[in-house]
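[1] sequence and predicted structure, then a few things I'm wondering about:
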Amino acid sequence: MPQKAPQVFGAILSLAVLVIYAVLLGAGIYNAFVNPDVTYTDNSLQAANLVTGLVGSVVAVGLALKSPPEDRDGDGRLRRNVTALSRMVAPQRASVTVQEVVGWAYLIVWLIIGLAAFLVAVTRTQVPELVFNTGWTWLGTAVVAAYSFFGIEQG
């Protein structure tokens, strides 16, 4: 097996999970407005819960990891934490640019889809279960990610 094969496979898998998350939940959010009575199969709900948990966990853990310390304030903190997230989801031997694009993609897609699902869940009277579950799961994961990002420790 070539040396780069596991890294390429890992990158493809990371991006595939992110695309599935964006498409499946983006469609669910869209349906909340167009067809709020839509029902999803148990398999669709399980898939949505799985990718929501995976993407949210990757972001929370990635933000908890620390890349080499630079500046602990402002842009330095954001860059440091996204760099750590990038190294987790992109191949280690990939260029820094590729790593950063994948890391930023994870963070931005997770924020947009999750926040949208949460806002739909709390502002609409009829919300598909898929979107409702995602919104509240995202909120819990966002709290953990914020603790990780800001380095908040209890005690």
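    The structure has been received and is ready for your questions.

[2] when you work out contacts or count neighbours from here on, use the C-alpha atoms and nothing else.
    OK.

[3] which element is residue 93 on?
    Assigned by DSSP states H and E, residue 93 falls within no helix or strand.

[4] try residue 33
    helix 5-34.

[5] check which helices and strands the helix or strand following that helix is in contact with.
    Counting by DSSP H and E, the element after helix 5-34 in chain order, helix or strand, is helix 42-64. Applying 3 or more C-alpha pairs under 8 Å, 6 or more residues apart in numbering; DSSP states H and E, one finds that helix 42-64 makes contact with helix 5-34, helix 74-89, helix 96-123, helix 129-150.

[6] below is structure B, check it against A:
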Amino acid sequence: MQRIFGGVISVILLGVYVHLITVAVEVVNCGGAPNCTVFNDGMAQAFSVIGGLVSALVIAELAIAKPGEAPGARVLDSGASVGAVRTVTIVSVAFVLVWIGAGLTAFMVGLYHPKGLPVLTTHGQAWLGLAVSAAYAYFGLSPGGR
């Protein structure tokens, strides 16, 4: 039950993260028109905190997972059913892919509109560094090739 609850909380945080990136992109694309969506200070703070939490979870899971193994598979007991393994694999891979898509969106929008919404630009740049760290952790790479 504890693992299910933790997974549900993680997915909810990812949903809020994606929502905040979507709103931020709408604000940038709106360009300050009168009927523009607002991205207030509370949203900016939540975006920073939740983005950090989601990224930390992805990096931690990828650092623990063996290359080629689905992130999150370690939470299952050795006698887990095929359905449980399949479910955890699908959810964890989808989680990482959504994190990659959302972060890449933040990076690309911030790249083309760096002054549109500074919190989005900053997050996108930080995400790129975190994504590289996650890849290094998952594939067991080191900067010097050792």
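    Good, I have the coordinates. What you see is a predicted model; the values in this text were computed from it and never measured.

[7] fetch the TM-score of the aligned pair.
    Here the TM-score for the pair of chains, by TM-score structural alignment, normalised by the length of structure 2, is 0.79; 136 aligned residues with a C-alpha RMSD of 2.3 Å.

[8] picking up where we left off before, need the helices and strands packed on helix 42-64 of structure 1 in CSV with mean neighbour count, can you?
    Below are the helices and strands packed on helix 42-64 of structure 1 laid out as CSV (neighbours: other C-alpha atoms under 10 Å):
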stretch, mean neighbour count
helix 5-34, 17
helix 74-89, 21
helix 96-123, 19
helix 129-150, 20
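
[9] which stretch of helix or strand covers residue 141 of structure 2?
    Going by DSSP H and E, residue 141 of structure 2 is not part of any helix or strand.

[10] that one matches what in structure 1?
    Under the alignment by TM-score structural alignment, residue 141 of structure 2 pairs with residue 152 in structure 1.

[11] related to what we said a few turns ago, in CSV: the helices and strands packed on helix 42-64 of structure 1, plus distance to residue 45 of structure 1.
    Below are those laid out as CSV (distance: least, C-alpha to C-alpha, whole Å):
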stretch, distance to residue 45 of structure 1
helix 5-34, 10
helix 74-89, 24
helix 96-123, 14
helix 129-150, 6
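
[12] sorry, back to before: the helix holding residue 33 of structure 1 versus helix 74-89: what angle between them?
    Going by axes from the mean of the first three to the mean of the last three C-alpha atoms, to 10 degrees, helix 5-34 of structure 1 is angled at 110 degrees with respect to helix 74-89.

[13] from the chain's centroid, how far away is helix 5-34 of structure 1?
    Relative to its chain's centre, helix 5-34 of structure 1 lies at 10 Å (C-alpha atoms, centre = their mean, to the nearest Å).
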